[in-house]
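**Student:** Build me a model:
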Amino acid sequence: MKLQPDRSDAQTITGYGPGWVGVGTGAGTEKITHNVVIASNGERLPWAGRYEDLGPADFAAIAELKVEVVIFGSGARIRFPKPAWLAPLAEARIGIETMDTAAACRTYNILAQEGREVAVALLLESA
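**Tutor:** Below is the predicted model:
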């Protein structure tokens, strides 16, 4: 699916599909095919392996971004993170919302367009 965000200085997700996400920064769009954390302030990190491999260290890396809220895109279906994984975010007083990756992409764009300090952590699964 292709998305057409309003003009913004924040990184936006311009499209997504099984195993990929398009990220635009004003100078063009980049197609990313690995799990990734995208922050509205322009930071981008490679992230985690499979859902089964996630742990507190993966969420600690996101906490370092100092955002208000994290949107966790758990893949093609909703899978909630274990409470122990979220301890670094709770300690940093960062909120988290979990949804499937497609919904996470759309929600991230809305919050980034509003000027919120937000990050999206995406598990990108092939069909």
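**Student:** CA only for contacts and neighbour counts going forward, please
**Tutor:** Noted.
**Student:** Neighbours of Ala90, how many?
**Tutor:** 15 (other CA atoms under 10 Å).
**Student:** residue boundaries of the helices in the protein?
**Tutor:** 56-63, 87-91, 101-113 (DSSP state H).
**Student:** Now render those helices as TSV, adding distance to Arg77.
**Tutor:** Shown next, in TSV, are the helices of the chain (distance: least, CA to CA, whole Å):
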stretch	distance to Arg77
helix 56-63	19
helix 87-91	22
helix 101-113	8
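**Student:** Looking at those helices, which one is packed in the most?
**Tutor:** The highest mean neighbour count among the helices of the chain, using mean count of other CA atoms under 10 Å, belongs to helix 101-113: a mean of 21.
**Student:** compare with the first, here's sequence two:
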Amino acid sequence: MPVERSRRLESYNLADYDRLPQCTNRRRLAAGIATIGPAIAEPIGRRANDRLPFPPSTPVGNIVLKLHQESSGALNTITSYGDGYVAINLERHEGSIIVMPEGAVIEWPVSSFEALAPEHFEALVAAAPEVVIFGSGSRLRFPHPRLTAQLAKHRIGVETMDFGAACRTYNILMSEGRRVAAALLIEA
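**Tutor:** So this is what the prediction gives:
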């Protein structure tokens, strides 16, 4: 049986890319990236691919260049948001909601930031997410720690953001396979 090796994933600042010893084919990649720009300006097809320094999907060192769109399948994805609404999988919601990657979208009975009570956050404990992203409305406002005390007691993290940042962060964490819940406050 083949033995699987675990890879250590590291992230690097792209500004330091040229100085990293781990990037072995950086000159070849840099030359390829410089010539991709004009190729993209033309219609995609055989002529555009002929300009690339290497064919599409060809390994360059230990990197494979292949672009594709990732589909989230049946997961609850925030597809749009704006003043007074959020759309989950293209379904528009105009009241405060709790959304998790799987399961139904739950109406959250909160109409304003001032109306928040500990019971509103305690409803999230049963779902047992790793982290709760709290979208505090159009501007960033932090809830009092007593409101989120039950979440802290169960070792569930709470991150507070404005509404737009909460929607974007939820989608990123959801696409990474994290157990995340978004409590999105939509004020009337």
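**Student:** Out of the helices of the first structure, the one nearest Ile71 of the first structure is which?
**Tutor:** helix 101-113 (6.0 Å; CA to CA).
**Student:** Looking at the second structure, which helix is longest?
**Tutor:** helix 26-41.
**Student:** residues of that one that come out buried?
**Tutor:** Within helix 26-41 of the second structure, the residues that count as buried by 16 or more other CA atoms under 10 Å are Arg26, Leu29, Gly32, Ile36, Ala39.
**Student:** what's the nearest residue to the second one if we skip its chain neighbours?
**Tutor:** It refers to Leu29 of the second structure. For Leu29 of the second structure, ignoring the flanking residues on the chain, the nearest one in space by CA to CA, 6 or more residues apart in numbering is Val60 at 7.6 Å.
**Student:** The first structure: strands as residue ranges?
**Tutor:** 12-17, 20-24, 29-32, 36-39, 44-46, 69-73, 95-99, 118-122 (DSSP state E).
**Student:** Next, format these as a markdown table and append distance to Thr107 of the first structure and mean neighbour count.
**Tutor:** A markdown table is the format used below for the strands of the first structure (distance: least, CA to CA, whole Å; neighbours: other CA atoms under 10 Å):
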| stretch | distance to Thr107 of the first structure | mean neighbour count |
| --- | --- | --- |
| strand 12-17 | 10 | 22 |
| strand 20-24 | 14 | 20 |
| strand 29-32 | 18 | 14 |
| strand 36-39 | 13 | 24 |
| strand 44-46 | 17 | 14 |
| strand 69-73 | 8 | 25 |
| strand 95-99 | 9 | 17 |
| strand 118-122 | 9 | 27 |
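**Student:** can the ones you listed go into JSON lines with extra columns for distance to Gly55 of the first structure?
**Tutor:** Below are the strands of the first structure laid out as JSON lines (distance: least, CA to CA, whole Å):
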{"stretch": "strand 12-17", "distance to Gly55 of the first structure": "25"}
{"stretch": "strand 20-24", "distance to Gly55 of the first structure": "23"}
{"stretch": "strand 29-32", "distance to Gly55 of the first structure": "22"}
{"stretch": "strand 36-39", "distance to Gly55 of the first structure": "15"}
{"stretch": "strand 44-46", "distance to Gly55 of the first structure": "15"}
{"stretch": "strand 69-73", "distance to Gly55 of the first structure": "13"}
{"stretch": "strand 95-99", "distance to Gly55 of the first structure": "15"}
{"stretch": "strand 118-122", "distance to Gly55 of the first structure": "13"}
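**Student:** that older thread, tell me which of the helices of the first structure approaches Tyr16 of the first structure most closely.
**Tutor:** Across the helices of the first structure (criterion: CA to CA), the nearest stretch is helix 101-113, sitting at 7.2 Å.
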